[in-house]
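Asks: Provide a 3D model corresponding to the input given below.
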Amino acid sequence: MHEVVIIGGGVIGCLSALNLLDAGVRVTLIERGGVGREASWAGGGIVSPLYPWRYSQPISALADWSQGFYPQLAARLAEDTDIDPQVTPCGLLWLDSEEQDVALSWAAGRGKPLLSVDAEFIYRQVPVLAAGYENALWQADLANVRNPRLMAALRVALAANPHCRLLEGCADARLLIEQGRVAGVRCAGENMQADAVVLAAGAWSGEFLAELGMALPVVPVKGQMLLYKAEPGWLSSMVLCGGRYAIPRQDGHILIGSTLEHEGFDKTPTEAALNSLRASAAQLLPALAMQQPVRQWAGLRPGSPDGVPYIGEVPDYPGLWLNTGHYRNGLVLAPASCQFLADVMLGRQPIIDPAPYAVTAGRELLAG
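Replies: Okay, the predicted model is just below:
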């Protein structure tokens, strides 16, 4: 395989490109807007599913591999681009208590360093936390990545590679079909022939398969976030309760997220979400009640039925590959998903079992 076109310039598309370039493949990456400006920019960047014990083995396998790989990915990008993605292992406190037994059993079975901790530990670790928490779960090695910096670094790395072509602002991309196989992409009046096309367009992926008369069950799921600013180190660890979280950045910014809304492709920030997220911020970190948020924004997750991404070749259209449908865990799962995609595309031994991610075995695409 010598020439690949990737549709989608989020973290999945960019890391897919980087892995293929590392293997000597020439890559054209097409993005409808700007590289890294959709869900990959909008997310929180916790390098873990929010409640990892709730997820199936296929998601856990991708998450485990990615968690181990993120530090070296960040180091490589920082060296190559002078942009540090800031993978910060600040730890995470789960303040929900209802699932402690399930969570600890899950952790013991997987060798995860998850601990049950008491109030003394909680307030020693996060002194600015609201009063009243008596127990929590704690994992010290969990990190967050500053995803806007990650995407900026990936863009610089790809743009500097002589075997990569970046095409941004290409909203008219269409698949080229020749003799029953996908042979490339037409965009901006140009036919780009390729040995394979990778569809990594997140919430927009289904639009391309609809052209082929197929329905991909990946839909946009809106998430809204707030940003606050404090002194660096004011919030020392990530905290999570009731599905809402606070994430500290190295410069003192704090992310509060997030909503889960089915509003189609509408990304408009709303007053209702602002009020809800401000209430969550105050419940977790009372000092934030006296502050105005620095910013509010929204992004669209690629929601799939079970949260397991589609990674593999589309059986009825040779040459067309999917890497999409990561739902709430695109940033979490990206390193493994993209390494795995490159493995199966290039005929290498894959890092994990391909079966759960394939477009087969009960995960078929439906006739449109």
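
Asks: could you use CA atoms for every contact and neighbour count after this?
Replies: Fine.

Asks: ok, which stretches of this structure are helices?
Replies: 11-22, 39-42, 57-81, 100-110, 119-125, 147-159, 205-210, 271-284, 330-345 (DSSP state H).

Asks: can you check what angle separates the longest strand belonging to the chain from helix 271-284?
Replies: Identified as the longest strand of the chain according to DSSP state E is strand 219-229. Orientation of strand 219-229 against helix 271-284 (axes from the mean of the first three to the mean of the last three CA atoms, to 10 degrees) gives an angle of 50 degrees.

Asks: and strand 219-229, what other elements does it pack with?
Replies: strand 253-257, helix 271-284, strand 295-303 (3 or more CA pairs under 8 Å, 6 or more residues apart in numbering; DSSP states H and E).

Asks: any chance of the helices of the chain in CSV with distance to Ala298 and mean neighbour count as columns?
Replies: Shown next, in CSV, are the helices of the chain (distance: least, CA to CA, whole Å; neighbours: other CA atoms under 10 Å):
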stretch, distance to Ala298, mean neighbour count
helix 11-22, 17, 24
helix 39-42, 7, 22
helix 57-81, 24, 17
helix 100-110, 30, 14
helix 119-125, 30, 14
helix 147-159, 14, 21
helix 205-210, 19, 18
helix 271-284, 10, 18
helix 330-345, 15, 24
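
Asks: of all these, which lies closest to Met1?
Replies: helix 330-345 (8.2 Å; CA to CA).

Asks: what's in contact with the closest one?
Replies: 11-12, 15-16, 19-20, 40, 43, 45-49, 59, 62-63, 65-67, 69-70, 147, 311-312, 323, 326, 349-352, 354 (CA atoms under 8 Å, 6 or more residues apart in numbering).

Asks: and if you look at stretch 199-210?
Replies: So stretch 199-210 is contacted by 6-10, 12-13, 39, 174-175, 215-221, 300-303, 320-326, 368 (CA under 8 Å, 6+ apart).

Asks: return a PyMOL selection command for the buried portion of those residues.
Replies: Applying 16 or more other CA atoms under 10 Å to the contacts of stretch 199-210, the buried members can be selected in PyMOL as follows:
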select buried, resi 6+7+8+9+10+12+13+39+174+175+215+216+217+218+219+220+221+300+301+302+303+320+321+322+323+324+325+326
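
Asks: number of residues surrounding the residue nearest to His326 when sequence neighbours are not counted?
Replies: Excluding its sequence neighbours, the residue lying closest to His326 (CA to CA, 6 or more residues apart in numbering) is Pro309, at 4.7 Å. Neighbours of Pro309 under the rule other CA atoms under 10 Å: 28.

Asks: structure for this one too, so we can compare:
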Amino acid sequence: MRDVLVIGGGIIGLLTARELQLSGAKVTLIEMGETGRESSWASGGILSPLYPWRAPEPITSLARWSQDLYPVLTAQLLESTGIDPEFTVSGLLVLDDEDLDQALDWGVRHGQPIEVIQDPPPHVIEPELGPHLARALHLPGIAQLRPPRLSKAIRRALERRIDLREREEVIELLIDGDRVRGVRTPKGRVEAGDVVICAGAWTAKLLEQLGAPPTIQPVRGQMLLFHAKPGQIHHITLYAGRYAIPRRDGRVLFGSTLEHTGFVKRTTAEDKEALYHEAIELFPVLRRTPIEDHWAGLRPGSPRGIPYIGAYPGIEGLYFNAGHFRNGLVMGPASARLMVDLILDREPILDPAPYALNAPR
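Replies: Predicted structure coming up:
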């Protein structure tokens, strides 16, 4: 039986552990805090890159594979755990239309339906919109889910099937010559035949001891949550880089900032105020809606947002699956499957070359 240690309990680590467990491997997962409480918890849950036609092809490949799997995955998790990730096809309304020709061409090439909403205008399908725009793009098949619920469901599905070690920080990778042997934590050595680093923004720190870490840096994002009513906003709505996400219960998420602040995760009053004004400009109805929460998370930023998935060169048994930047949720299932394909030497679902450590980005 394959003995694999997964470092990191965000959505990427959880999905990787799940794929390994389903393949018959003996899995240990180590998380320095609580599973699903960092970038995964803080994210919006849109199951698409924000402007998908602008995304590099390696991101599109992972996203499209994952989008096809999510309806089945979330249904399986609901049935086995009783926790509903609230997979919801609410569609994506893009109010920036300067990429019209590029977007339509991308949609044809990738089989993604894109409608031009022009006559009648966008307000017909989204009446509470503030900007009176003559035209918008509508991607009716785009879905969303609630990331904390997804993380909880996967954790519940795994907790009796793997060795789950939370609140335990990895201090050092144990390398013997050209072979990984496990890790060291404050509780001692944890040995394994294979080690997969899925530590998000902290991945480069863990791999620094090897001298050539992947280019992954924390990028802070702040988000607002409005306690709105069901039916006020219907679509995920994207405008000028900001987005509003209406949940089933009516709550509306609005975000998100992009800040290079290192590992400082705190929120700021200035960004809260800026996000609030942008939110009520996009949807004036939110002016009469209380703000329920304001939080920040640290995304694992990487060049062009292309994740690192593969073997660490020169160290047998050491792998990484990290650096998904803003698209960890939408790329997660495919990233996990590809990672496990490579570990188990199976036919990979996608060409792994673009995700290698030394691949051009």
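
Asks: about what we covered before: just put the helices of the first structure in TSV and tack on distance to Pro232 of the first structure.
Replies: Listed next are the helices of the first structure as TSV, based on distance: least, CA to CA, whole Å:
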stretch	distance to Pro232 of the first structure
helix 11-22	27
helix 39-42	21
helix 57-81	21
helix 100-110	31
helix 119-125	15
helix 147-159	18
helix 205-210	39
helix 271-284	17
helix 330-345	24
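
Asks: so which of the ones you listed gets nearest Glu261 of the first structure?
Replies: Using CA to CA, the nearest of those to Glu261 of the first structure is helix 271-284, at 9.8 Å.

Asks: where does the closest one end up in the second structure?
Replies: Using TM-score structural alignment, helix 271-284 of the first structure corresponds to residues 269-282 of the second structure.

Asks: which outside residues touch the matching stretch?
Replies: Contacts for stretch 269-282 of the second structure (CA under 8 Å, 6+ apart): 129-131, 222-224, 239, 244, 254-257, 286-287, 294.

Asks: now do stretch 248-260 of the first structure
Replies: Taking contacts as CA under 8 Å, 6+ apart, the residues outside stretch 248-260 of the first structure that touch it are 44, 86, 88, 146, 221-238, 243-247, 273, 277, 280-281.

Asks: can you give me the buried ones in it?
Replies: 248-250, 252-259.

Asks: Phe263 of the second structure contacts Pro300, correct?
Replies: No - counting by CA atoms under 8 Å, Pro300 is not a contact partner of Phe263 of the second structure; they are 10.6 Å apart.

Asks: and Asp176 of the second structure, what's its match in the first structure?
Replies: So, by TM-score structural alignment, Asp176 of the second structure is matched to Glu178.

Asks: with Cys198 of the second structure instead?
Replies: By TM-score structural alignment, Cys198 of the second structure lines up with Ala200 in the first structure.

Asks: how about Asp249 of the second structure?
Replies: Aligned partner of Asp249 of the second structure by TM-score structural alignment: Asp251.

Asks: mind checking how far that match is from Leu175 of the first structure?
Replies: Per CA to CA, to the nearest Å, Asp251 of the first structure is found 43 Å from Leu175 of the first structure.

Asks: cool, Glu231 of the first structure as well?
Replies: 49 Å.

Asks: how about Ala140 of the first structure?
Replies: As judged by CA to CA, Ala140 of the first structure and Leu175 of the first structure stand 46 Å apart.

Asks: over to Gly45 of the first structure?
Replies: 32 Å.

Asks: can you check Arg328 of the first structure too?
Replies: Distance of Arg328 of the first structure to Leu175 of the first structure, computed by CA to CA: 27 Å.

Asks: Arg124 of the first structure too?
Replies: 56 Å.

Asks: over to Leu167 of the first structure?
Replies: For Leu167 of the first structure, the distance to Leu175 of the first structure equals 15 Å [CA to CA].

Asks: mutual contacts of Phe263 and Pro300 of the second structure, please.
Replies: Contacts common to Phe263 of the second structure and Pro300, judged by CA under 8 Å, 6+ apart, are Pro218.

Asks: check contacts around the equivalent of the residue nearest to His326 of the first structure over in the second structure.
Replies: The alignment partner of Pro309 of the first structure in the second structure, by TM-score structural alignment, is Pro307. The neighbours of Pro307 of the second structure, taking CA under 8 Å, 6+ apart as the test, are 321-325, 355.

Asks: mind listing which of the residues you listed are in strands?
Replies: Going by DSSP E, the strands hold 321-322 from those.

Asks: run a quick neighbour tally on whatever residue of the first structure lines up with His235 of the second structure.
Replies: Counting by TM-score structural alignment, His235 of the second structure corresponds to Ser237 in the first structure. Applying other CA under 10 Å, we find 23 residues neighbouring Ser237 of the first structure.

Asks: cool, the one 10 residues further on as well?
Replies: The tally of other residues near Ile247 of the first structure (other CA under 10 Å) stands at 26.

Asks: same question, Gly180 of the first structure
Replies: 11.

Asks: distance of it from Pro315 of the first structure?
Replies: Applying CA to CA, the value for Gly180 of the first structure to Pro315 of the first structure is 11 Å.

Asks: same check on Leu331 of the first structure?
Replies: 27 Å.

Asks: then Leu167 of the first structure?
Replies: Distance from Leu167 of the first structure to Pro315 of the first structure, by CA to CA: 28 Å.
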